[in-house]
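J.: Test case, fold it:
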Amino acid sequence: PYILPQYNATNGGKVYINLGNISEDILKDGKRFYENGLPTPSAPSPIDATNWGSVPRNPIQVTNAFSNVPADRVFQDVGFDGLSDTAEIVKRQLYLDELAANFGTGSAAYQAAISDPSSDNYRHYRDGAFTANDGLLERYKNINSPQGNSPINDGGEFSTAATLYPDAEDLNRDNTLNETEEYFQYKIDIKRSDDPQMQIGSNYIVDRKEVPVSLADGTTRMETWYQFRIPVGSYYGKVGTIPDFKSIRFIRMFMTEFEDSTTLRFATLQLTRNIWRKFQSKVDSTGLYTAASTAPLNVGAVNIEENDKRFPLPYRTPREIQRVQTLSNNGVNLLQNEQAMQLQFCELVQNDAKAVFQT
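T.: All right, here's what the predicted structure looks like:
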């Protein structure tokens, strides 16, 4: 984190992960929005006005597709507020007037707001307006915006659409609006690399790897990658009445408390099932299943691709193990990742024992 020197003095921030049932009501109005329910010149339909914009009066989305009339697309592909840029100006006039009073109508902030008051316009990373000086962050800044993200193919060399389906407040496409908020919450602190919380053994960090990176200007610098592994049972807090992990439908991530715009890079983001479980009772031959000691035991995994430079004990493939070859899509022979179970325990007193079992 904070590979640029000007951010070294910042206090960092936090990343939260919610695991459970998340409300699909993105714009909190209690109404289910779907783009193809908006009226068009060829297919008028009733709508209701909300504090955010417009929403179809009928909450049932019969089909998950736009109108077959190409000219109707501009009336439906307008984002979750149901408003075009022109309608957004009318709806957000008080906001625009406040910007004009504080910064002036010629300011960059006002000009950006007047062109897209809801700040929801989609822009493909290959848009012709980009120049060679625009980097990845600029090109992908608006790739997830909903308004205009389903343009009709104009016969170009490649499609610029992010999706072919209408945006809707229905993440799992079950044709209902789930407004329940009940989930397990996990917290990760993001600090400078020299901070005690960014060391192995703290903050769910199980490994870190420093690698040389070649930059566009021809120079090379060292960057640090971290491997976080969060046990689902080690949640920071629980919201709502969710009882257990048997019905997990959504994952939500958000960042907060950062002092400036921050971009996180994920090499992989995985939800992994561990078939090895901790034996929660005392290991003996009585068969009484008495409570185990409080000595901590962590069950994990190490592998040759991610932990070959682990400090102080790098992982090595055992000499009697041969990695299996697999054929990739491009015809290149690759070696499958070889891994082993890892057990970490401490404060184990004499004659005490810990165990794991396979499910």
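
J.: From now on I want contacts and neighbour counts done on CA atoms only, so please keep to that.
T.: Noted.

J.: Where does L96 fall, secondary structure wise?
T.: Counting by DSSP states H and E, the element that carries L96 is helix 93-103.

J.: buried ones in that helix?
T.: By 16 or more other C-alpha atoms under 10 Å, the buried positions in helix 93-103 come out as L96, L99, A100.

J.: now these as a markdown table including distance to M255?
T.: A markdown table is the format used below for the buried residues of helix 93-103 (distance: C-alpha to C-alpha, whole Å):
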| residue | distance to M255 |
| --- | --- |
| L96 | 27 |
| L99 | 26 |
| A100 | 30 |
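
J.: Name the nearest of the residues you listed relative to I248.
T.: Nearest to I248 among these is L96, at 41.1 Å by C-alpha to C-alpha.

J.: separation between that closest one and S42?
T.: Here the distance between L96 and S42 works out to 32 Å (C-alpha to C-alpha, to the nearest Å).

J.: for T272, same thing?
T.: Taking C-alpha to C-alpha, one finds T272 at 48 Å from S42.

J.: all strands of the stretch 101-250 of the chain, in order?
T.: Along the stretch 101-250 of the chain, counting by DSSP state E, counting those that start in this stretch, strands occupy 182-190, 205-214, 220-228, 237-239, 250-256.

J.: run this one through as well so I can compare:
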Amino acid sequence: ISDDDISNLYTRRVFIEEIFPQVDIVQGNTSVINTLDLAYYPSERGPYNFDPNATDDTLNPSNSWAGITRQITSTDFEQANVEFIEFWVQDPFLENPANTGGKLTINLGNISEDILRDGKKQYENGLPEDGDISILNPTVFGGVVPQNQSLIYTFGTTGQERNNQDVGYDGYDDAEERVLFPAEFSNFEDPAKDNYTYYLNTTGDIFERYKQYNGLEGNTPDIFTDTNRGSTTQPDVEDINRDNTMNTIDSYFEYEVNITPSTLNADNPQINDVKVRNVTLPNGDTREVTWYQFRLPINEETRRVGGITDIRSVRFARMFLSGFTQNTVMRFATFDLVRSDWRRYALDLDNDATNNSADAEFSVGIIGIQENDGDYVIPPGVFREQLNNNNNIIRQNEQSLVLKACELEPRDSRGVFKNVSVDMRQYKRLRMFLHAEAQENEVLEANELVAFIRMGNDFTQNFYQIEIPLTPSDLVEGSLPIDERIWPEINEINVPLEALQQIKSKGIFDQTLTNEDPTYYDIIDDQLSENSVPEFPVGGIQNQRVAIKGNPNFGDIRV
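T.: Below is the predicted model of the structure:
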């Protein structure tokens, strides 16, 4: 392996500072990202593919696909409040701009573990130790599987007995494959193309060395050396989540992502961020590299398959590539299911039945200094929290909650909530930095949008509310520093909490706490107005104000 081999943009090491320069690394921790690399060869026949049109070991790339599947351990996405599929991927067309691209598809739900689609469960340690498969009946696929029920997944054999069992999902070694599988493939050394080869036990560049690393036949030898060893110590089984049951049900949500040169740009609604970096390679060359952050909302699937109705039992994830006509490497720096502590409130927040926005779109996200450096500005006066770790100062992440609303009716509202339990009597003031901007191709006027905080015993009957009209950042004085333009003081909620106690006293005295609608009061220069004000005053809301409804407990704020 030469410096040129490890300088390829798709085999080089990727350092954390390349994508996340604001992340501080604890001394002793690795500074390298363990990327997930998918090398896709659409013209090459893959394992257990006996397509009659592929007898020369090649395929029509337009009709090809290949993918991977894994289990998910926390299966209730609704309880976990999973909001997005999010991943950073390197531009796959840097070395070959002529590549027309294809499609990346992600499935979440119940995925069949029956890999060979024969209705029979294969587990290698159940195959005959002496290699005599004559006692086994072939499946509809043509392979053989154990006759007994699986109890454990572990080898109890060594030497030739291990070799007799370590043969892959079809149950055959190479010699048996040449005899028992279609004659058109008998001239190949490995008709099923399922052999394993350790990357130090072969030749070629890095791609060639890893081409058979995911093979199944011979991947668990009991004898190993520095240059020849297996990829696992466990037998291969058609039971991805190892629950001793082979799931055969396909019911999942499907998400499609077009990966083409024309769709990899900041205008793509699925792309949340773009980073362009100059990297120095081991051979001394300097190259420009582009990374894209995709963010796919869980509730915006492309289609549903198999009658799945909710995200309460998502046991598997599958990802596959299709539509590519040239060799392509997808290099993922991260691949995450992103959850939020804040949940979208799905019910009405007011008593007006005439302003419900049936077509409104509302999404929740985050933006932070570590993942979105260059696009995120920390509010004025805010500093990243620092932790002392073994005499190293490690700066923590600083993030903001992002709420996007579209097609809201006048006077309608949307919100998110989080269950908390706070005694507000120990605090003097409440502050919140707010930034407002119109969505693409839209116009947002000053005071057209109002932000509010509602807290109390519940959301609808016993609560305090704090409101402020918002000014979009593009209407803020341009001579101000960037942080004061993004987070203008005019948008900042900054109220003395004693004002909430005062309006409760007023409500008790005026007997307004039982009113159907909240009672509002203006706050100007930290002073509470003497009299209540209309909920929707003529000319709109012009300043901070507070409201009360019911009998919220200031010493036990729960929501």
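
J.: Not counting the helix holding L96 of the first structure itself, show me its contacts.
T.: I89, T105, A109, Y110, A113, I114, P117 (C-alpha atoms under 8 Å, 6 or more residues apart in numbering).

J.: and the residue nearest to R545 of the second structure when sequence neighbours are not counted, which of the three is it?
T.: What sits nearest to R545 of the second structure in space, not counting adjacent residues and going by C-alpha to C-alpha, 6 or more residues apart in numbering, is D522, at 4.2 Å. At D522 of the second structure the chain is in strand, as set by DSSP: H, G, I helix; E, B strand; the rest coil.

J.: what's the closest non-adjacent residue to A547 of the second structure?
T.: In space, A547 of the second structure is closest to Y520, 4.2 Å off (C-alpha to C-alpha, 6+ apart).

J.: For that neighbour, give its distance to Y464 of the second structure.
T.: Distance from Y520 of the second structure to Y464 of the second structure, by C-alpha to C-alpha: 10 Å.

J.: returning to what we had before: packed most tightly, which of the strands of the stretch 101-250 of the first structure would that be?
T.: Counting by mean count of other C-alpha atoms under 10 Å, strand 182-190 has the highest mean neighbour count of the strands of the stretch 101-250 of the first structure, with a mean of 20.

J.: so that one matches what in the second structure?
T.: On the second structure, the counterpart of strand 182-190 of the first structure by TM-score structural alignment is residues 251-259.

J.: mean shift between that stretch and the first structure?
T.: Following the fit onto the first structure, the mean deviation recorded for stretch 251-259 of the second structure is 0.5 Å by mean C-alpha distance after the TM-score superposition for the first structure.

J.: Tell me where the second structure has helices.
T.: Ranges of helices in the second structure, per DSSP state H, are 16-19, 77-80, 159-165, 174-180, 206-209, 482-486, 498-510.

J.: Identify whichever of those helices lies nearest to R414 of the second structure.
T.: So among the helices of the second structure, helix 77-80 is nearest, using C-alpha to C-alpha, at 19.3 Å.

J.: Over which residues of the first structure does that closest one lie when aligned?
T.: Under TM-score structural alignment, there's no match for helix 77-80 of the second structure.

J.: That helix: which residues count as buried?
T.: Neighbour-count burial for helix 77-80 of the second structure [16+ other C-alpha under 10 Å]: F77.

J.: Same check on stretch 335-348 of the first structure?
T.: Buried residues in stretch 335-348 of the first structure, counting neighbours by 16+ other C-alpha under 10 Å, are found at E338, Q339.

J.: Stretch 76-96 of the first structure now?
T.: 76-85, 88-89, 91-92, 96.

J.: Repeat that for stretch 366-384 of the second structure.
T.: Result for stretch 366-384 of the second structure [16+ other C-alpha under 10 Å]: buried residues I367, G368, I369, Q370, E371, N372, D373, Y376, V377, I378, P379, P380.

J.: Give me the distance between the two termini of it.
T.: End-to-end distance of stretch 366-384 of the second structure (C-alpha to C-alpha): 16 Å.

J.: what's the distance between the aligned residue in the second structure for G30 of the first structure and S112 of the second structure?
T.: In the second structure, the residue paired with G30 of the first structure is G119, using TM-score structural alignment. Distance of G119 of the second structure to S112 of the second structure, given as C-alpha to C-alpha: 10 Å.

J.: any idea how far G218 of the first structure is from L27 of the first structure?
T.: 46 Å.

J.: higher neighbour count, these two?
T.: Neighbours per residue, other C-alpha atoms under 10 Å: of L27 of the first structure and G218, the larger number sits with L27, 16 against 6.

J.: G79 is in contact with that one, correct?
T.: No. Counting by C-alpha atoms under 8 Å, L27 of the first structure stays clear of G79, with 11.0 Å between them.

J.: Could you dump the contacts of helix 93-103 of the first structure into TSV with distance to N149 of the first structure added?
T.: TSV is the format used below for the contacts of helix 93-103 of the first structure (distance: C-alpha to C-alpha, whole Å):
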residue	distance to N149 of the first structure
I89	20
T105	29
A109	24
Y110	24
A113	19
I114	20
P117	17
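
J.: Could you tell me which of those count as buried?
T.: Judged by 16+ other C-alpha under 10 Å, buried ones among the contacts of helix 93-103 of the first structure: I89, Y110, A113, I114, P117.

J.: which ones are touching the first one?
T.: Residues counted as contacts of I89 of the first structure (C-alpha under 8 Å, 6+ apart) are L96, I114, D116, P117.

J.: Pull the most distant pair out of those residues.
T.: Of all pairs in the contacts of I89 of the first structure, the most separated under C-alpha to C-alpha is L96 and D116 at 10.6 Å.

J.: Ignoring the adjacent residues along the chain, who's closest to the residue nearest the centre of the first structure?
T.: What sits nearest the mean C-alpha location of the first structure, by C-alpha atoms, centre = their mean, is M253, with 5.1 Å. Leaving aside its chain neighbours, M253 of the first structure sits nearest to I17 (4.6 Å; criterion: C-alpha to C-alpha, 6+ apart).

J.: what about the aligned residue in the second structure for the one you found, neighbour count?
T.: Aligned by TM-score structural alignment, I17 of the first structure pairs with I106 of the second structure. By the criterion of other C-alpha under 10 Å, I106 of the second structure has 22 neighbours.

J.: L321 of the second structure versus I106 of the second structure, what's the distance?
T.: Separation of I106 of the second structure from L321 of the second structure (C-alpha to C-alpha): 9 Å.

J.: And for T245 of the second structure?
T.: Going from T245 of the second structure to L321 of the second structure by C-alpha to C-alpha gives 27 Å.

J.: same thing with G218 of the second structure?
T.: Taken as C-alpha to C-alpha, the span from G218 of the second structure to L321 of the second structure is 27 Å.
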